[in-house]
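The following comprises the amino acid sequence and a computationally predicted model.
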Amino acid sequence: MDDTAPPRRGALIDLSPLTASAPFARLWGSRAVAGIGSQLTLVAVGLNVFALVRPSEGAAAATFAVSLTGVLALVPTVLAGLYGGMLADAFDRRTVALVSGVVSWLSTVVLAALAWTGAESVWSLYLLTVLTATATTVLQASESAATPRLLPRELLPAAGALNGIAVGVSVTLGPGLAGVLVATTGFAWCYTIDAVLFVATLVALLTLPRLPPEGAADRPGLASLAGGVDFLKRAPNIRTSFFVDIVAMTFGQPRVLYPAVGAVTLGGGAITVGLLSAAFAIGALLSSLFSGRLGGVRRQGVAIERAIQVYGACIALFGAVLAVAAIGEWTRVLPSPAGPVWIAIAAVLLAGAGGADNVSAIFRGTMLQTAAPDSMRGRLQGVFIVVVTGGPRVGDLWAGLLATTGLLFLPPLLGGVLIVGLVTLLVRRGFRDYDALRPTP
């Protein structure tokens, strides 16, 4: 390959990874199918908690209660990511993924059983959400660490874009379907469908080849964790990619606001919640569909910086839409709630945020998988998953706390501005000079 210029590529997504590796193709397909169910449960749990709390405590307190579904899972998710990554480096990654997948599936089955019997409570929803998040974190760390063993290095950006398609499909269909199901049939069907669809993941994991550690493996424990931390100290590019994502996910996650936005500010109830959630995913899906040229980008650090800045701008503008709707209501210039036109504008901005976030994720994942040695991939993928899943939970708390002021527009408006500013300050020249053809951690 000519290392002076990237290869010419078409605009549409590169499907080569699906034909290059049958195990990867099965795993990818299962992510799309099972992801729809996961999104059903994610949206349904938030609406379920909101419905249980709002009648007695009001919309602001219910929004804060929804934010706790993520916040309570934060510490278990961090521990699961760190320990799960050590497990993925020490044992067969297929086995680690399969065991954690079974635990995640069983927790969803219990959630469905409680809903069908009418026995769910706010605390049972919290507990099962924590268990599912913990198991899923270990599963994702193991699957991600396995991907470079299933594909050649030059196909990893394309694999990242394909994973964006899988996420985009699941997050596009799942939230919208959840809104319809909750509005028409209740919560139990959402949880049941999730349990059924997750079987696809179990089948894909069962058919993976064995993926034992390459060479000597560190036993899970403090020494293994210290080894991962020591490597990160010597890996400024990977470390920076973690930092900028933490900023984006902490200050740019307005999802806990959606129930209140649908009920109070924009209107539409559960349908609006599903639409706003789906809009973010549609943006991610479109950016993956037209990701063909991303595989030829060499300055991936610059691409990450620009993508997150666009993300922050879109989130800030979403907050501005909510502010205009709220001010219009207070001054009686706009109807209350604002209505379909403002819902559409908000959805377009969230789609832009979803597309930018997906581009950032593709390059961050590629940087990690190509620059890190195989013996460290499990632990670093564990940290990566902690950032990706833990950051939004801190973001849920940020949005939930600010929402208690009654100013629903404040978390995204202020958060988006902070993202643009902080990312600009955090990124240094070395990260901007990162060369995909000569990857260095």
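In hand now; what should we look at? Residues are numbered from 1 along each chain as shown.

C-alpha from now on. contacts and neighbour counts both.
OK.

end-to-end on stretch 421-437?
29 Å (CA to CA, to the nearest Å).

which residues in the stretch 201-350 of the chain form helices?
Taking DSSP state H, counting those that start in this stretch as the criterion, the stretch 201-350 of the chain contains helices spanning 222-233, 236-251, 258-260, 269-289, 300-330, 340-371.

How about Tyr191, nearest residue that isn't a chain neighbour?
Spatial nearest neighbour of Tyr191, excluding adjacent residues (CA to CA, 6 or more residues apart in numbering): Ala112 at 4.9 Å.

re the thing from before, so which of the helices of the stretch 201-350 of the chain is nearest Ala161?
Nearest to Ala161 among the helices of the stretch 201-350 of the chain is helix 269-289 (5.1 Å), distances taken as CA to CA.

Please name every helix or strand in contact with the longest helix anywhere in the chain.
The residue-count maximum for a helix in the chain (DSSP state H) belongs to helix 22-57. Here helix 22-57 touches helix 16-20, helix 59-71, helix 122-150, helix 156-184, helix 188-197, helix 199-206, helix 258-260, going by 3 or more CA pairs under 8 Å, 6 or more residues apart in numbering; DSSP states H and E.

Can you list the buried residues in that helix?
Buried residues in helix 22-57, defined by neighbour count with 16 or more other CA atoms under 10 Å: 23-51, 53-54.

putting a second one here so we can go through both:
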Amino acid sequence: MLISLLRRAAIDLTPLRTSRDYRLVFSAAGISSFGSFITYVTLPYQVYQLTGDPLLVGLIGVCELVPLLVMAFVGGALADYLDRRLLVLGGEIGFTVLCGVLLVNSLGHQPQLWLLYLVAALTAALDGLQRPAMEGLTPRIVAPDQIPAASALNSLRMQLAQLGGPGLAGILIATVDLAWVYAFDLATFAVSLVCLALVRAVPPPPAADRPSLRSVVTGLRYARSRPELLGTYLVDINAMFFGMPQALYPFMAEKLGGPSVLGLLYAAPAVGSMVATLGSGWTARVHRHGLMVVLAAGAWGLAILVVGLVDSLWLVLLFLALAGAADMVSGLFRMIIWNQTIPDHLRGRLAGIEMLSYSTGPLLGQLRSGLAARWIGVNGSIVSGGVLCVVGTVALAALLPAFVRYDGRSGLARKQAEDAAWAASAADRAPTGGADRAPTGGADRAPA
């Protein structure tokens, strides 16, 4: 009986076994994310090292927010019109160049603070271009019934990177020059670029909408018309805006043990997330997806509140891990809602909106936590954020009853009907939707 229960709860590896392209994308994104999380920890630490000011560390989020707000819409529109694989590959090349800039800057006698902010902004812009295409790849390279399993695997991939990357970053920061830390990230891009180059072309849907302001507005109107989508966006923004304390990690580490503790603080939520992901087999049998997002967001806020109340390193790490587990449960159900219910011809644009929802909250949350820490201290900032996260989650649940009642089975049926209707009318739209489109450079790639 116990073995049977464990098998039912264990993560489903079917997409990795059945899809060659998914294996390549999984590998590329995994190794790239591992290196990027090293830089994700190192860049704010370098700002902290140069300034010692929590507000200036939090301002990294502001630098990232503005280009992200613009480029997520552009990236979403392009992902519905061009070969998504090429967009992902192009973004990866851009990230490689920016990592090289950080390496060169760190080698200088006096690293330039403004350059760190500039690279953060450009990285966010590239992420806005690449991420919608990456998110839009999943429904195209795995079967519809494998979406929950692929969502869990994507989360596991991210958590492995989030766990290993910051942990290694903490060790490297404490033992070697920052230039070597950036050099390690740069080396990981060589592997990801090879894997992405081997992925077969992923052409756009038939009669795809040309990138334009009108196409972006179409995506926004569709998102607004779906209360279950609005719920995923608003609940997560609320949770991350009030309950994201990452900008304070360098200051927490100073009180809890020094730079070597920094990597543990970043890695602790990933430990909880990984545990939740490895035991995610049960998610395929739960259909009240909206309710699960609400419950998980409330649990995240409660765990963050406790983080601000305790002063023991191990208790801080424990509750950060519990927060990470709650956030992962929320993320899994949000990804299932997005990938199982959004029609393919809108997937890129909606992925851009999704990216804003799960990116703006943490970025603005860094600024909020930094400002609050100036006024009421580090612990006060964390506690108040946890309280407001819980209050906001309860309020949103009351305002969005359709989201709380949402059943995933009806969402999947709706997607299948919308995809069929789009395919049936594609021939009529093709002459104006894409006949004059320039080649994407990958549509005629021979299968490997």
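That came through fine. Predicted model only: the values in this text are computed from it and were never measured.

TM-score them against each other, please.
TM-score for the superposed chains, counting by TM-score structural alignment, normalised by the length of structure 1: 0.89, backed by 407 aligned residues with a CA RMSD of 1.6 Å.

Looking for the alignment partner of the residue nearest to Tyr191 of structure 1 in structure 2.
Using TM-score structural alignment, the partner of Ala112 of structure 1 in structure 2 is Leu103.

and its match, what helix or strand is that in?
Using DSSP states H and E, the element containing Leu103 of structure 2 is helix 84-106.

still on that earlier bit, a markdown table for the helices and strands packed on helix 22-57 of structure 1, including mean neighbour count and distance to Gly268 of structure 1?
As requested, the helices and strands packed on helix 22-57 of structure 1 are exported to a markdown table (neighbours: other CA atoms under 10 Å; distance: least, CA to CA, whole Å):
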| stretch | mean neighbour count | distance to Gly268 of structure 1 |
| --- | --- | --- |
| helix 16-20 | 16 | 40 |
| helix 59-71 | 24 | 15 |
| helix 122-150 | 22 | 24 |
| helix 156-184 | 24 | 10 |
| helix 188-197 | 22 | 20 |
| helix 199-206 | 19 | 33 |
| helix 258-260 | 25 | 10 |
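
could these be laid out in JSON lines, adding distance to Gly352 of structure 1?
Shown next, in JSON lines, are these (distance: least, CA to CA, whole Å):
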{"stretch": "helix 16-20", "distance to Gly352 of structure 1": "26"}
{"stretch": "helix 59-71", "distance to Gly352 of structure 1": "23"}
{"stretch": "helix 122-150", "distance to Gly352 of structure 1": "25"}
{"stretch": "helix 156-184", "distance to Gly352 of structure 1": "13"}
{"stretch": "helix 188-197", "distance to Gly352 of structure 1": "27"}
{"stretch": "helix 199-206", "distance to Gly352 of structure 1": "29"}
{"stretch": "helix 258-260", "distance to Gly352 of structure 1": "17"}
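
before we move on, the earlier item: for the residue nearest to Tyr191 of structure 1, the count of nearby residues, please.
Burial of Ala112 of structure 1 is recorded as 23 neighbouring residues (other CA atoms under 10 Å).

Same question for the one 5 residues further on.
Residues within reach of Thr117 of structure 1, counting by other CA under 10 Å, total 9.

mind checking how far it is from Ala188 of structure 1?
Distance from Thr117 of structure 1 to Ala188 of structure 1, counting by CA to CA: 9 Å.

Surely Asp209 of structure 2 and Gly433 touch.
Yes - contact criterion CA atoms under 8 Å: Asp209 of structure 2 and Gly433 qualify, at 5.5 Å.

Pick out whichever of these two has more residues nearby.
Each of Asp209 of structure 2 and Gly433 has its neighbours counted (other CA under 10 Å); Asp209 has more, 23 against 17.
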